[in-house]
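Q: using only what follows, build the 3D model:
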Amino acid sequence: MADDPDDLQLYAQEGPGLFDEPLPGAEPACDIAAAAQDLPVEPVIEEPVIEEPAAPAGSSVKVVERPAAPLALYRRYRPDTFAEVIGQDHITEPLCRAITNNKVNHAYLFSGPRGCGKTTSARILARCLNCEQGPTPEPCGVCDSCVQLGTGGPGSIDVIEIDAASHGRVDDARELREGVYFAPVSSRYKIYIIDEAHMVTKEGFNALLKVVEEPPEHVKFIFATTEPEKVIGTIRSRTHHYPFRLVPPRTLTAYLEKICDEERVEVERSVLPLVVRAGAGSVRDSLSVLDQLLGAADHGRVSYQQAAGLLGYTPDALLDEIVDAFAAGDGKGVFAA
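A: Next comes the predicted model:
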C-alpha cells in the first residue's frame, strides 16, 4: 500500500535535522528553552581552588622525620646457608649429604625447642633446592631464587610458608591440597613450609595424608613444630624426622661474641654468660636479650651491673657477701646483705 502524501507531511520537519550542524547565528537550545519559559539563564560559577599556604621562612612548624627502625638481631643475622647454622651439625650435615647425593625426601619434619633454627633451616633447604646452580648444599647467593629467599629478601612465590596456628583447619588443608598440583611459577620445586604444624587439626592432617604420601614430583613438604608428639602418626611416618636441640653454652657464647664484634659494642666478658643463661639455649631468645642490652648500651659499652639489673639477676658481689655471712654464722649479716 502506497503512503498517503498527506500522512508524509505530518512527519516533515522544518529547519535543520536533529544531528545537523547548527546554522550560523543560531541561538543555543538551552537559551531558547529558557526564553520560552521566561526563566533567566544562570551562569556557571567555577569554585576557586584554595591552596594551602606554605610555612613561612623561620616558622616553628617542622616536618617530623621517622628514623628507619633497625631490624632485630635475630632477623639481621638469620643464617642463609647451612654452614652458618650453629649447634645443629647433627642435622645440617646429613641434609647437605642428601642434597649432594640427590636423595632429598619429599617430606620432612623438623622438631625441637623454639628459636633453634627449624624454620630457618627449612628456608635454607628451600634455597638449596631452588638455586639456579643446584640443587646444591651451598647456594650461590646471586641468582633470583637465592636473593628472594635470602635475609631481607621478599620471598619466593614458589616457597609457601603457612602458619598452622591460624591456617590449620580442614578447609585450609583442602585449599593447600588443591594448589599442590599447579606447577611452580619460576623455580625448580614448589615447597610448602608448614610452621607450628602441631596446630593443624586432626581433620586437616587427614585431608593432607594422600598428597603428603604421594605428592607431585615438583612438590616438597617441610613441617616445623615444637611438639612433634601432637603431629598424627600417619603424617610422621610419611616424613623424615630431624630433631633440633638446644645450643650448648660454649657454642652460643662464641656466637654472641662474634655478634658483638660485628655491632662494634664493647661488652664485658661476664655479661655474655648472663645472656646465655637468659636465652636458655635458644639462639633467637639469646639474640633478643642481647639486642635489649645493646639498645641500652652506655656510650657503646654494656657493663655487668647494667646487664644484671636489667635481666633481674642477683649480682655476684651480693652473693659473695651472703656466702661469707653464712660461713661466719652472722645471721644479721645475711639479711643485711
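Q: CA only for contacts and neighbour counts going forward, please
A: OK.
Q: which residues of the stretch 1-150 of the chain fall in strands?
A: Taking DSSP state E, counting those that start in this stretch, the strands of the stretch 1-150 of the chain run over residues 107-111.
Q: hey, where'd the helices end up in it?
A: With DSSP state H, counting those that start in this stretch as the criterion, the stretch 1-150 of the chain has helices at 5-10, 29-36, 73-76, 89-100, 118-130, 144-149.
Q: for A197, find the nearest of those helices.
A: Nearest to A197 among the helices of the stretch 1-150 of the chain is helix 118-130 (11.3 Å), distances taken as Cα to Cα.
Q: residues near P228, how many?
A: 20 (other Cα atoms under 10 Å).
Q: which one is it nearest to, not counting chain neighbours?
A: S111 (6.0 Å; Cα to Cα, 6 or more residues apart in numbering).
Q: minimum distance to P273: which of the helices of the stretch 1-150 of the chain has it?
A: Of all those, helix 73-76 comes closest under Cα to Cα, at 18.0 Å.
Q: also this sequence, please, to line up against the first:
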Amino acid sequence: MSMALYRRYRPQRFQDVIGQEHVTRPIMAALRAGRTAHAYLFSGPRGCGKTTSARILARCLNCAQAPTDTPCGECESCRELSLAGGGSLDVVEMDAASHGGVDDARELIERAAFAPARDGYKIFIIDEAHMVSNQGFNALLKLVEEPPDHVKFVFATTEPEKVIGTIRSRTHHYPFRLVPPETLEAFMSGICADEGIEIGAGVLPLVVRAGGGSVRDSLSVLDQLIGGSEERELAYDQAIALLGFTDASLLDDAVEAVAARDGASLFAVVERVVQSGHDPRRFVEDLLQRLRDLIVVSLAGEQADDVLTSVPRDQYERMLVQAEHLGARGASRAADLTNDALKGMVGATSPRLQLELLCARLLLAEAGPTGDSPASQAPDAGAAPRTPSGGATGSRAGAGGRDRAG
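A: Prediction:
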C-alpha cells in the first residue's frame, strides 16, 4: 500500500516546516545555544505541524551531535525517530484523548523517574493535551514544575485555553498558525512535480481552499485527487466535481446577470445549479466569495492582483470586467444580501427556494441607488396631497369650504 502524502512528506527538520517560521526560528536558536526549556506547549489549528515539530525537537535533543538545530539523520536515535523508524524508547508519545486520567498521569510520573535507556533525554510528547483531566494535570504539576534533568515535556493541543493555567505558566508557549495560501500552493506544486503529476490551471487554489490552511488537510485532498486522476493529470473540471465547488462559469453568469438586472438569466443559472447537482448552499457560499473578490478588485485597483494571487489569470481578467459592471457599491450590497441568505440556509428544508428568493432580492437591490424599486418610492395613494404652502387639500378642505358656504 502507498503511504499517504501527508505522511510521506512529513518534515524531518525544522527547516522543512512551512509557514511556522515564528516558531521554528526561536526554537532552533535555543537548540544551537543549548538553552532549551524543560516543557513546551505547542498550540494551534489541526494539521499545522504541532506534533511534527515536537518529534523534530525530540530528534534534535537526542541526536548524537546535540546540541544542534538539525538532526544528523545518521545516528541511531535519528534513524529510530525518522519516518522509516520504529520509534525510540526514550521518546514517549501519548494521546491524551485516551490516556488523560489521573492513573495515566501517575504511570507517566513513574516512567519519568527512570533515566533514559540510551539517549540524553527522556522526552514525553502529549498530544491533544486539552483532553487531560484536571486531576491528571494536577498530578503532573509537580513533575512539570521541577522535572529531573533528563526529562522534557512537549504538550500539543488545539485548545490551549483548556490546559490549566498552572501547567501553561510552566511551559514555553508557541502558537502555530494556518499556512498562507501562497506558501501552501508552492509546497504542493513541488510535491506534484516530485510525483510527476501535471496540474491543471486553478486546481491548487481549490485544494488550498478545501484544506482551509491546514497542511495535512490540504495534502489529504491532493492525495484524493491524485488517486482518482487518469494519466497522472489533475484537471480543473475533475477537481470541481470531486470537491463540490461551484463551476466558475456559473458564478460568472450569475454576477453578470445581477449587474445587468437580467432576471431570466439569473434564474436560468439557478436551474443549471440544480440540474447539475450542485448544492445550493455551496453555490451561495461560493457566490459570496466571488463578490468579496469583486469588492477587492473594485477598491484596490491595480493592487488587487497582489491580493488575489491564488486566482487564475483568465478568471482574474473576467473579474475585472465584472467589477466594472457591478461596481463596488453594488458588489457590497449584493454581498450583504448573500451573507444574510447564507445564514438563513442553515437547516433550511428547501434550499432551492431560499436561493431563488436571494436572486429576487439581488435584482431588487440593484433597482435603485437606495435599494428600493421605483414603485416603492411613489406616494401613498391614501395620503392627502400637500399644497405649496404646506396645507392639505381634499376632504377636510372641502368640508371647511362647505362650512363657510353655510
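Q: and the residue nearest to P228 of structure 1? What does it align with in structure 2?
A: Structural alignment (TM-score structural alignment) places S111 of structure 1 against S43 in structure 2.
Q: OK, contacts around its match?
A: K50, A156, T157, T158, E159, P160, H173, Y174, P175, F176 (Cα atoms under 8 Å, 6 or more residues apart in numbering).
Q: related to what we said a few turns ago, buried deepest among the helices of the stretch 1-150 of structure 1, which one?
A: Across the helices of the stretch 1-150 of structure 1, averaging neighbours per residue (mean count of other Cα atoms under 10 Å) puts helix 118-130 on top, at a mean of 25.
Q: could you find the closest non-adjacent residue to I199 of structure 2?
A: L234 (5.0 Å).
Q: quick check, the one you found in contact with L204.
A: No. Here L234 of structure 2 lies out of contact with L204, judged by Cα atoms under 8 Å, at a distance of 9.4 Å.
Q: what's the neighbour count on D127 of structure 2?
A: 23.
Q: what's the match for it in structure 1?
A: Using TM-score structural alignment, D127 of structure 2 pairs with D195 in structure 1.
Q: verify the stated contact: that match with F221.
A: No. Taking Cα under 8 Å as the definition, D195 of structure 1 is not a contact partner of F221, at 10.9 Å.
Q: what does the residue nearest to I199 of structure 2 align to in structure 1?
A: With TM-score structural alignment as the criterion, L234 of structure 2 matches V302.
Q: helix or strand for A254 of structure 1, which one?
A: helix 249-263 (DSSP states H and E).
Q: quick one: residues in contact with that helix.
A: I86, G87, E266, V267, L272, P273, V276, G281, V283, L287.
Q: ditto for stretch 207-221 of structure 2
A: 4-6, 45-49, 178-181, 184-185, 188, 222, 243.
Q: separation between the residue mapped onto L225 of structure 2 from structure 1 and L73 of structure 1?
A: Under the alignment defined by TM-score structural alignment, L225 of structure 2 is paired with L293 of structure 1. Remark: distance between L293 of structure 1 and L73 of structure 1 (Cα to Cα, to the nearest Å) = 11 Å.
Q: any idea how many residues pack against G86 of structure 2?
A: Neighbour number of G86 of structure 2 under other Cα under 10 Å is 10.
Q: residue contacts, the equivalent of it over in structure 1?
A: Aligning on TM-score structural alignment places G86 of structure 2 opposite P154 in structure 1. Going by Cα under 8 Å, 6+ apart, P154 of structure 1 touches Q148.
Q: with the one 10 residues further on instead?
A: The contact partners of A164 of structure 1, taken as Cα under 8 Å, 6+ apart, are I194, D195, E196, A197, H198, M199, V200.
Q: nearest residue to the third one other than its sequence neighbours?
A: The one in question is E196 of structure 1. T225 (4.8 Å).
Q: report the separation between whatever residue of structure 2 lines up with the one you found and A115 of structure 2.
A: Aligned counterpart of T225 of structure 1 in structure 2: T157 (TM-score structural alignment). T157 of structure 2 sits 27 Å away from A115 of structure 2, going by Cα to Cα.
Q: same check on R402 of structure 2?
A: Distance of R402 of structure 2 to A115 of structure 2, given as Cα to Cα: 113 Å.
Q: show me which of these two is the more surrounded one.
A: Under the neighbour definition other Cα under 10 Å, R402 of structure 2 and A115 were set side by side, and A115 has more, 16 against 10.
Q: surely the more buried one is in a helix?
A: No. Under DSSP: H, G, I helix; E, B strand; the rest coil, A115 of structure 2 falls outside any helix and is assigned coil.
Q: assign a three-state SS to M94 of structure 2, would you?
A: Look at M94 of structure 2: counting by three-state DSSP, its state is strand.
Q: roughly how far apart are it and D103 of structure 2?
A: Applying Cα to Cα to M94 of structure 2 and D103 of structure 2 gives a distance of 13 Å.
Q: any shared contact partners between those two?
A: Common contacts of M94 of structure 2 and D103 (Cα under 8 Å, 6+ apart): none found.
Q: which one of those two has more residues nearby?
A: Shown here are M94 of structure 2 and D103; by other Cα under 10 Å, M94 has more neighbours (18 against 13).
Q: please identify the helix or strand for the nearest residue to the more buried one once chain neighbours are set aside.
A: Excluding the flanking residues, the one nearest M94 of structure 2 by Cα to Cα, 6+ apart is I126, at 4.9 Å. Assigned by DSSP H and E, I126 of structure 2 belongs to strand 122-127.
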